[in-house]
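J.: build me a structure from this.
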Amino acid sequence: MAEDWLSQAISVGLAKLAALQLPGTPIDAPSAAACRAVWVEAITDGRRWVRERDVPRIEAAFLQLAKTAERWPAPAQFLRAIPDAPRAPELPPPPMSEAQLARVREMIQRAREALAR
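T.: Here you go, the predicted structure:
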C-alpha cells in the first residue's frame, strides 16, 4: 500500500490532468477514484519512493504530461515522464594506510634516485 504522501501527490497530479478535460478523462467520482487506485498501484509496484526526493519528481512528471498529453495518460506515460532521481554524491577515496603511504614514499624515493643517476 502506498504511503499517504505518495497517494496525495498522485491525486493532486491526476486532478490537475482532469482539469484539462482531455479525451479519456474519468467522467465521474467513482471512475476517478478507481483510476486513482489503479495509478497508485501501478506506480508503486516494485518501486521505493522517498518523499523528499520524489515529490518534486512526481510534480515534474505531471507537469510534463500536462504539457504534452493529448489524451488521458496511462501510468506508463507517467513513468516515462518522471525525471531520474538525483545521484548521491560520490564519496572521496578512502585515506591511505600508513603502510601504503610508506610504500608510496619508498617508490618516490627510488624514482628520484633513478633520475639522479
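J.: please count neighbours and contacts with C-alpha atoms only from this point.
T.: Will do.
J.: wait, residue 32 sits on residue 17?
T.: No - look at residue 32 against residue 17 with C-alpha atoms under 8 Å: they stay out of range, at 11.3 Å.
J.: which of the two has more residues huddled nearby?
T.: residue 17 (21 against 17; other C-alpha atoms under 10 Å).
J.: tell me how far the closest residue to residue 10 other than its chain neighbours lies from residue 23.
T.: In space, and not counting its chain neighbours, residue 10 is closest to residue 40: 7.0 Å by C-alpha to C-alpha, 6 or more residues apart in numbering. Separation of residue 40 from residue 23 (C-alpha to C-alpha, to the nearest Å) stands at 21 Å.
J.: ditto for residue 34
T.: 17 Å.
J.: my guess is the residue nearest to residue 10 contacts residue 12, does it?
T.: No - Residue 40 is not in contact with residue 12 according to C-alpha under 8 Å; the separation is 12.0 Å.
J.: count of residues packed around the nearest residue to residue 75 once chain neighbours are set aside?
T.: Using C-alpha to C-alpha, 6+ apart and skipping residues adjacent in sequence, the residue nearest residue 75 is residue 39, 5.8 Å away. When neighbours are defined as other C-alpha under 10 Å, residue 39 has 20 of them.
J.: tell me which element residue 39 is part of?
T.: helix 29-44 (DSSP states H and E).
J.: need the residues that contact that helix.
T.: 1, 2, 7, 10, 11, 14, 26, 74, 75, 79 (C-alpha atoms under 8 Å, 6 or more residues apart in numbering).
J.: 7 Å - rerun?
T.: 2, 7, 11, 26, 75 (C-alpha atoms under 7 Å, 6 or more residues apart in numbering).
J.: one more, please, to line up against the first structure:
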Amino acid sequence: METTPNSTNPTAWIFDEILQGLQRLSCLGLDRQPAAELLPGTARTWLQAIHSGKRWERERDVMRFRAAFTTLTQSRRTWPAPADFLDAMPKAEPHLALPPVTLSPERAQQRLDEIGDLLKQPPAWKGEARAPRTGLSEAAKELARNLERQA
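T.: Predicted structure coming up:
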C-alpha cells in the first residue's frame, strides 16, 4: 500500500494525517522514536495497521485523527504504537440522517390526517386518563400505548 502525500490514492489523506501526526510526535523527543528519515516509512506501516479492516471517511474522520494525535502528544512519554493511536481516537459521531421515506400522495395525505387528528385531541395531564385514539395506524397505536405506559 504505497502512497505519498500528493497521490490520488483514496488513502492519501490518511497517510497525510498520520505523517503529520508522527512529525508532531517526533518534536517531543519521545523514548524509542524512529529517526526523522524513517518517518515516511513509519507512516506507511501505520497506514497499513490502521486501515486494515476499517472504513474511514475523510469528512467524518479527519478531525478524529487529529484529536487522537493531540491526545498522544499530551499523554505519551514513549513512542506510541498504532493501537495506542486507535485507543486515543474519539468515538465516531453516529450518522443522524434518516433514509428518505417514499410515500404515495394518498398515503402521505393519510399520514397528515392522522397527525391532524392527534393534534385535535386535548392534552392529558400527567396521571389523567387519556381519550382513546381513533383512526391511527398500527405503528401509531403501538407508540400511543407505549407513551401511555410511561405516563
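J.: how many neighbours does the counterpart of residue 95 of the second structure in the first structure have?
T.: Residue 95 of the second structure maps onto residue 88 in the first structure, with residues paired by TM-score structural alignment. When neighbours are defined as other C-alpha under 10 Å, residue 88 of the first structure has 6 of them.
J.: look up how far residue 16 of the first structure lies from residue 88 of the first structure.
T.: Distance from residue 88 of the first structure to residue 16 of the first structure, by C-alpha to C-alpha: 31 Å.
J.: again, but for residue 9 of the first structure
T.: On the measure of C-alpha to C-alpha, residue 9 of the first structure and residue 16 of the first structure end up 11 Å apart.
J.: before we move on, what about residue 74 of the first structure?
T.: 15 Å.
J.: let me see the ranges of the helices in the second structure.
T.: 12-26, 39-51, 58-75, 82-88, 105-120, 138-150 (DSSP state H).
J.: winner for burial among those helices?
T.: Mean neighbour count (mean count of other C-alpha atoms under 10 Å) peaks for helix 12-26 among the helices of the second structure, with a mean of 20.
J.: which stretch of the first structure lines up against that helix?
T.: Going by TM-score structural alignment, helix 12-26 of the second structure sits over residues 4-18 in the first structure.
J.: against the second structure, what's the mean shift for that stretch, could you check?
T.: Mean deviation of stretch 4-18 of the first structure relative to the second structure after superposition (mean C-alpha distance after the TM-score superposition for the first structure): 0.6 Å.
J.: run the chain-centre distance for that stretch.
T.: Put simply, stretch 4-18 of the first structure sits 17 Å off its chain's centre (C-alpha atoms, centre = their mean, to the nearest Å).
J.: which residues are in contact with that stretch?
T.: 25, 36, 40, 55, 59, 62, 66.
J.: wait, the first one sits on residue 72?
T.: Yes - between residue 25 of the first structure and residue 72 there is a contact at 5.3 Å, judged by C-alpha atoms under 7 Å.
J.: the equivalent of residue 46 of the first structure over in the second structure: neighbour count?
T.: Correspondence of residue 46 of the first structure to the second structure, assessed by TM-score structural alignment: residue 53. Neighbouring residues of residue 53 of the second structure were enumerated by other C-alpha under 10 Å; the total is 8.
J.: spatially central, which residue of the first structure would that be?
T.: residue 85 (3.0 Å; C-alpha atoms, centre = their mean).
J.: any idea how far residue 74 of the first structure is from that residue?
T.: Taking C-alpha to C-alpha, one finds residue 85 of the first structure at 21 Å from residue 74 of the first structure.
J.: ok, now residue 24 of the first structure?
T.: Taking C-alpha to C-alpha, one finds residue 24 of the first structure at 10 Å from residue 74 of the first structure.
J.: one more: residue 39 of the first structure?
T.: From residue 39 of the first structure to residue 74 of the first structure the distance is 8 Å (C-alpha to C-alpha).
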